[in-house]
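Participant: Pasting the sequence and the predicted model now:
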Amino acid sequence: MSIIEIASHRGGAFLWPENSLLAFRHALGWAAEQVEFDVHASRDGEPVVIHDATLDRTTDGSGPIATLDWAEVRRHRLRGTGGEHVPSLAQTAALIGPSPQKLRMEIKAGVDGWPYAGFVQRCTEVLGPLRARTVLMSFEAATLAEAAALGGFEQLVYLAETRPMRALRPVDAVALCRSCGATELGVHVSVADEALRDALRESGLRLSVWGANHASSIARALALGVDVLATDDPPLAIAMRAGGKAYPR
């Protein structure tokens, strides 16, 4: 029985400021297998580690990331970190790289909802050899298709929006993954079930969930036997996984 991998979502957003080097340093101290984070492109194409397409919610700045060069973005500080600046992918990779944990990177779309042109290639250049330890995720099929063409990633994850997933048959979910070269489907924990898990497994694909942030949803994901559980509370998920119950895989 293989282990259900735990990913510290945004570094563990319940406990530390999301997508900060502070959070990632804490996350690396726990027995999780992956550190999850998000990237957007600056105006000059630098991969910036931040969830939103704008600076407004998590920093002392405002406006879209894509309207600023990296030299401008890096001057802004993240709220709650005691003065840490917005990190780049290069800084994040340098921090996680020496650890045994995998990089779980979601490539986001811009404020207009469109993928950043040529951004996957730029991310691979920054990652270098760490690409082989990187799980690349996206809600954008075009982004995943570009990554599949480049090759060399640990896994490629198609992230499915929750409302459309409720209307899809498991066979349709498999087809979505196949269409863009994804090796894993990521869904909100509330829509994951045995039928979806089994259809993916029978097709040689993996199932991951996000939104497993409290005891009840973590227990549901563990009992379902997903491949990866992304959580904002990694210490809780790690403790529950270690609780002695054998979960099916």
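Facilitator: All right, it came through fine. No experiment lies behind these values; they were computed from the predicted model shown. Numbers count the residues shown, from 1 in each chain.
Participant: switch to C-alpha atoms for all contacts and neighbour counts from now on
Facilitator: Noted.
Participant: For the strand ranked longest in the chain, which outside residues touch it?
Facilitator: Counting residues, the longest strand found in the chain (DSSP state E) is strand 34-41. With C-alpha atoms under 8 Å, 6 or more residues apart in numbering as the test, strand 34-41 has contacts from 5-11, 19, 24, 27-28, 47-53, 65-66, 89, 96, 101-110, 116, 119, 230.
Participant: Assign a three-state SS to L229, would you?
Facilitator: strand (DSSP: H, G, I helix; E, B strand; the rest coil).
Participant: Now do it: how many residues are near it, please.
Facilitator: Using other C-alpha atoms under 10 Å, L229 is surrounded by 29 other residues.
Participant: give me every residue that touches it.
Facilitator: With contacts defined as C-alpha under 8 Å, 6+ apart, L229 is in contact with 4-7, 208-210, 212, 218, 221-222.
Participant: Excluding chain neighbours, give the residue nearest to S99 in space.
Facilitator: Nearest non-adjacent residue to S99, counting by C-alpha to C-alpha, 6 or more residues apart in numbering: L28, 7.3 Å away.
Participant: OK, contacts around the one you found?
Facilitator: Taking C-alpha under 8 Å, 6+ apart, one finds 35, 96, 99, 101 in contact with L28.
Participant: Going along the chain, name the strands of the protein.
Facilitator: For the chain, the strands defined by DSSP E occupy 5-8, 34-41, 47-49, 102-107, 134-138, 155-159, 184-188, 206-210, 228-231.
Participant: possible to save the ones you listed as CSV with distance to E84?
Facilitator: Compiled in CSV, those are given as follows (distance: least, C-alpha to C-alpha, whole Å):
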stretch, distance to E84
strand 5-8, 19
strand 34-41, 16
strand 47-49, 13
strand 102-107, 20
strand 134-138, 24
strand 155-159, 30
strand 184-188, 30
strand 206-210, 26
strand 228-231, 23
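Participant: closest to G80 out of these?
Facilitator: Closest of these to G80 is strand 47-49, at 16.0 Å (criterion: C-alpha to C-alpha).
Participant: which helices and strands does the closest one pack with?
Facilitator: When contacts are defined as 3 or more C-alpha pairs under 8 Å, 6 or more residues apart in numbering; DSSP states H and E, strand 47-49 sits against strand 34-41, helix 89-96, helix 119-127.
Participant: and among these, the most buried is which?
Facilitator: strand 34-41 (a mean of 27; mean count of other C-alpha atoms under 10 Å).
Participant: tell me the angle of that one relative to strand 102-107?
Facilitator: 30 degrees (axes from the mean of the first three to the mean of the last three C-alpha atoms, to 10 degrees).
Participant: so how far is strand 34-41 from its chain's centroid?
Facilitator: Averaging C-alpha positions (C-alpha atoms, centre = their mean, to the nearest Å) puts strand 34-41 6 Å from its chain's average.
Participant: try it against this one:
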Amino acid sequence: MRFIGHRGMPAVFPENTALGLRRAADRCDWVEFDVRRCGSGEPVVVHDERLDRVLGLDRPVAETPLDEIRARYVDDSDQRVPTLPETVVAVPEGTTVNVELKTSGVTEQVVETADAVGNETVVSSFSATILREVNEVSALPLAPIVADADAWDDALALAVEVGAEYVHPHYDLVFASPERVDDAHDRGLEVNAWTLRSPEPYDRLSEVGVDGVFVDDPAYAGR
């Protein structure tokens, strides 16, 4: 089973930072991080729509220029919010990069950055529109993300439509209906389940045959 360092392992390091992603690459097969368009147009690595939680700044990412974002530190650490190119450079070659694309408007920058590095790059998203946009301009591997049981069939249909290689369900969906893993495999999709925040679910995920698991700390899965 592959291990995917979710947001640069926020149980151990400041989330979505170059430091966390470098360390995640030491212990995981893939690293995953979130990308949004900031107010001055650059793709930055931030999970939330707003900057309150990680920077203590009461503003949306989309309305905040890069210089203001870079003026603060993540979670009172010595790490700043990186841009997409800075993040990819921090990941050792040979480690697969999973970009969770949160917003439109940076598709071409994501594709250009992926083409410029040696790492395999997977683009995942909750948004069907975003995955279709990426599929129109590149051959990057894609992965619909799904959290809602009612959206499972639509996620599989979208995956087939855009030629995705993966589907990323919340692990509760897998536990509730383990046959979903077989459904995905029957369509040629590998299943990466998210996100372990304690050790307990790991053995169950292994038993139902998922191909990969997102972890906040690889120790949750015995690494």
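Facilitator: Thanks, I have the structure now. The structure displayed is predicted, hence computed values, not measured ones.
Participant: Put one on top of the other, what's the TM-score?
Facilitator: Here the TM-score for the pair of chains, by TM-score structural alignment, normalised by the length of the second structure, is 0.90; 221 aligned residues with a C-alpha RMSD of 1.9 Å.
Participant: hmm, back to that, shared with the second structure, which of the contacts of L28 of the first structure?
Facilitator: Retained in the second structure (both residues aligned by TM-score structural alignment, their matches' C-alpha atoms under 8 Å) from the contacts of L28 of the first structure: 35, 96, 101.
Participant: For A199 of the first structure, state which of those is nearest.
Facilitator: V35 (26.9 Å).
Participant: Return the residue of the second structure aligned against that closest one.
Facilitator: Using TM-score structural alignment, the equivalent of V35 of the first structure in the second structure is V31.
Participant: dump the residue contacts of the corresponding residue of the first structure for G20 of the second structure.
Facilitator: Aligning on TM-score structural alignment places G20 of the second structure opposite A23 in the first structure. The neighbours of A23 of the first structure, taking C-alpha under 8 Å, 6+ apart as the test, are 10-13, 15-17.
Participant: Where neighbours are concerned, which of those residues has the most?
Facilitator: Counting neighbours by other C-alpha under 10 Å, G11 leads those with 30 neighbours.
Participant: And that one, what's its match in the second structure?
Facilitator: Matched to the second structure by TM-score structural alignment, G11 of the first structure sits across from G8.
Participant: what residues are up against the residue nearest to D76 of the second structure when sequence neighbours are not counted?
Facilitator: Nearest non-adjacent residue to D76 of the second structure, counting by C-alpha to C-alpha, 6+ apart: L55, 8.0 Å away. Neighbour list for L55 of the second structure: 69, 72-76 [criterion: C-alpha under 8 Å, 6+ apart].
Participant: List the ones among those residues that fall in helices.
Facilitator: Among these, the subset assigned to helices under DSSP state H consists of I69.
Participant: Pick the one among the contacts of L55 of the second structure closest to S138 of the second structure.
Facilitator: Set against S138 of the second structure, the nearest of these by C-alpha to C-alpha is I69 (29.4 Å).
Participant: And the closest residue to the closest one other than its chain neighbours, how far from P65 of the second structure?
Facilitator: Leaving aside its sequence neighbours, I69 of the second structure sits nearest to V81 (C-alpha to C-alpha, 6+ apart; 6.9 Å). According to C-alpha to C-alpha, to the nearest Å, V81 of the second structure and P65 of the second structure sit 12 Å apart.
Participant: Looking at these two, which is more packed in?
Facilitator: V81 (24 against 15).
Participant: Now check the first structure for the residue matching that one.
Facilitator: With TM-score structural alignment as the criterion, V81 of the second structure pairs with V86.
Participant: Was I right to think its match contacts T54?
Facilitator: No: applying C-alpha atoms under 8 Å as the test, V86 of the first structure and T54 come out as separate, 11.9 Å apart.
Participant: quick one, what contacts V157 of the first structure?
Facilitator: Taking C-alpha under 8 Å, 6+ apart, one finds 135-138, 144, 182-186 in contact with V157 of the first structure.
Participant: Mind putting those residues into TSV with distance to V39 of the first structure?
Facilitator: Listed next are the contacts of V157 of the first structure as TSV, based on distance: C-alpha to C-alpha, whole Å:
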residue	distance to V39 of the first structure
V135	13
L136	11
M137	10
S138	10
L144	14
A182	19
T183	20
E184	19
L185	19
G186	17
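Participant: circling back to that earlier point, how about the residue nearest to D76 of the second structure, what's its partner in the first structure?
Facilitator: Correspondence of L55 of the second structure to the first structure, assessed by TM-score structural alignment: T59.
Participant: Could you measure from that match over to Q34 of the first structure?
Facilitator: The value you get for T59 of the first structure to Q34 of the first structure, if C-alpha to C-alpha is used, is 25 Å.
Participant: now P64 of the first structure
Facilitator: Going from P64 of the first structure to Q34 of the first structure by C-alpha to C-alpha gives 28 Å.
Participant: do the same with V49 of the first structure
Facilitator: Distance from V49 of the first structure to Q34 of the first structure, by C-alpha to C-alpha: 16 Å.
Participant: again, but for S62 of the first structure
Facilitator: Taking C-alpha to C-alpha as the measure, S62 of the first structure falls 30 Å from Q34 of the first structure.
Participant: residue contacts, the counterpart of V99 of the second structure in the first structure?
Facilitator: Counting by TM-score structural alignment, V99 of the second structure corresponds to M105 in the first structure. With contacts defined as C-alpha under 8 Å, 6+ apart, the neighbours of M105 of the first structure are 36-39, 134-137.
Participant: quick one: contacts for the aligned residue in the second structure for V135 of the first structure?
Facilitator: If you follow V135 of the first structure across to the second structure using TM-score structural alignment, you land on V122. Taking C-alpha under 8 Å, 6+ apart as the contact definition, V122 of the second structure lies against 96-99, 140-143.
Participant: give the contact list for the residue mapped onto G225 of the first structure from the second structure.
Facilitator: Taking TM-score structural alignment for the superposition, G225 of the first structure sits opposite G209 in the second structure. Going by C-alpha under 8 Å, 6+ apart, G209 of the second structure touches V181.
Participant: thinking again about what came up before, what separation is there between the match of L55 of the second structure and L78 of the first structure?
Facilitator: Relative to L78 of the first structure, T59 of the first structure is positioned 4 Å away (C-alpha to C-alpha).
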